[in-house]
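Trainee: Need the 3D shape of this:
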Amino acid sequence: LRSSLLTGFSIPGRLEKLIVTLFADDTTVYLSDLDSFDNLEDTLAEWCNGSRAKFNITKTEIIPIGSTEYQNTVHHNHMIGPLSSKIPQNIHIVQDKECIRILGAWIGNKVSTHAPWNKVCKEIEDSLEHWGKSHPTIEGRRLIVQMTVAAKTQYLTSAQPMPDVITTKLEKMVHTFLWGDAQAGGINKQTMHSSHQRGGKKLVDIHARNDAIKLKTL
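Mentor: Predicted structure coming up:
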């Protein structure tokens, strides 16, 4: 792709143009309005023939980047630019306020910072409800919180910082899962977060975990 005829993005201060980023089996391609979609398809077909791999073009999703006028033109004409061929109808062009997942992060135009987190919260809520039906012990509930609330939010927090309102929502979900609807739990929160040596349960502290992730990204 980098040696193809594609123009890609020019980034100030960098000699190389940005055309593609790869991770495992995910490929993100950056096309300018001077590129043509059929050139991309031809390049991918050539690569697949040489590598004996198969590229699932039907799973491709396109996010128009640029002015509102340009984005509207892409949606209306189903073309990325005046020199481009038509984008096949079976390829999804992402609409405003719609987000798609790229390498664990949720990306889109005019997307609320809460949008991706609402999906995660719903998944966690459903998971905790499912586990709660087995009536686990308090230690079992702690382990379940670690592998649902902690595990399902850690990577996304590093990619897209967790809003405070989501942090509060998750903490309430954890409290309810541990102690039911009671306002006060059997063990106070500070003790639950403490280590076993200090008589605690080493329950994930979402606030502290999020702060630690922020420090790593500075």
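Trainee: hey, let's count contacts and neighbours off CA atoms from now on
Mentor: Will do.
Trainee: How is G50 assigned, secondary-structure-wise?
Mentor: helix (DSSP: H, G, I helix; E, B strand; the rest coil).
Trainee: ok, it - contacts?
Mentor: Applying C-alpha atoms under 8 Å, 6 or more residues apart in numbering to G50 gives no contacts.
Trainee: Distance check, it against D42.
Mentor: To D42, G50 is 12 Å away according to C-alpha to C-alpha, to the nearest Å.
Trainee: For the residue lying closest to G132 once chain neighbours are set aside, grab the count of nearby residues.
Mentor: Nearest non-adjacent residue to G132, counting by C-alpha to C-alpha, 6 or more residues apart in numbering: F177, 7.2 Å away. Burial of F177 is recorded as 20 neighbouring residues (other C-alpha atoms under 10 Å).
Trainee: please give me the structure for this one as well, since I'd like to look at both together:
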Amino acid sequence: MFSLFADDTTIYLASTDSWSTLWQVLDLWCTVSTAKFNTKKTIILPFGSPKGQVVLNRKISPTSTQIPGDLKIISDQQTCRVLGAWVGNDVPYLTPWPKVIEKISRDLIQWNTQKPTLEGRRHVINMSIGGRTQYLSRVPGMPKEIEKTMIRKRDNFLWEGKKPHIAHDTMCLPLDQGGKQIWIYIQGMRRLTYGI
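Mentor: Modelled structure (predicted):
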């Protein structure tokens, strides 16, 4: 099965599939479309019961042709990116979040030097925290401790390091009830709205 999105291609193979047939099909497709696969960026993520044999023997089945040595095979507890989401086997669920938190922290520090108004701070939170967490929280989900970190960062930036001026329950009111819709995307498709 193929999944094509922009310039990313994801291919799913079963242990009964042929590695050499796959590359014959890909070579033909590249010839016809004038596209070219960058083998330096090609990553193989084994999963299911024969994954150990793929890593050790570089074969998807005992009878298949060997996977070339220049292609990277992801071992357990390693990750690779598939359309922006970090995936892998036996991976701690926090894997993508430290880098995201670091980028958000840099954003907020940079924006803070501009002394934005309260309304400006609301927009920065939506762009930085909301924008950088939206996709990841929908794909792998946002762990509770990351959710708490994002809320702390939001409150610290919004209130300039001071104690919040408004109770959390009041902050959660929607726009038509006096809120200002500050978004943080949490736990898959669930969205929390914070008003000020």
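Trainee: one step back: now the corresponding residue of the second structure for the residue nearest to G132 of the first structure: which helix or strand?
Mentor: Using TM-score structural alignment as the criterion, F177 of the first structure maps onto F157 of the second structure. According to DSSP states H and E, F157 of the second structure maps onto helix 144-158.
Trainee: helices and strands around that helix, which ones?
Mentor: With contacts taken as 3 or more C-alpha pairs under 8 Å, 6 or more residues apart in numbering; DSSP states H and E, helix 144-158 of the second structure sits against helix 97-112, helix 118-125.
Trainee: How far off centre is that helix?
Mentor: Chain-centre distance of helix 144-158 of the second structure: 18 Å, with C-alpha atoms, centre = their mean, to the nearest Å.
Trainee: From what I see, M192 of the first structure and G186 are in contact.
Mentor: No - contact criterion C-alpha atoms under 8 Å: M192 of the first structure and G186 do not qualify, at 9.9 Å.
Trainee: In three-state terms, label the residue lying farthest from the centre of the second structure for me.
Mentor: For the second structure, the largest distance from the centre (C-alpha atoms, centre = their mean) belongs to T63, which lies 35.1 Å off. With three-state DSSP as the basis, T63 of the second structure sits in coil.
Trainee: In contact with the aligned residue in the first structure for it: list those residues for me.
Mentor: By TM-score structural alignment, T63 of the second structure lines up with L83 in the first structure. By C-alpha under 8 Å, 6+ apart, L83 of the first structure lies in contact with D33, L34, D35, S36.
Trainee: what residue of the second structure takes the place of the third one?
Mentor: Put plainly, it is D35 of the first structure. Correspondence of D35 of the first structure to the second structure, assessed by TM-score structural alignment: D17.
Trainee: so where does that match fall, helix or strand?
Mentor: Residue-wise, D17 of the second structure maps onto no helix or strand under DSSP H and E.
Trainee: tell me the contacts of it?
Mentor: I60.
Trainee: For K144 of the second structure, see how far away the most centrally placed residue in the second structure is.
Mentor: Most central in the second structure under C-alpha atoms, centre = their mean is A85, positioned 3.0 Å from the mean C-alpha point. Here A85 of the second structure is placed at a distance of 18 Å from K144 of the second structure (C-alpha to C-alpha).
Trainee: K103 of the second structure now?
Mentor: Where K144 of the second structure is concerned, K103 of the second structure sits at a distance of 19 Å (C-alpha to C-alpha).
Trainee: out of these two, which sits in the busier spot?
Mentor: Set K103 of the second structure next to K144 and count neighbours by other C-alpha under 10 Å: K103 wins out with 15 against 11.
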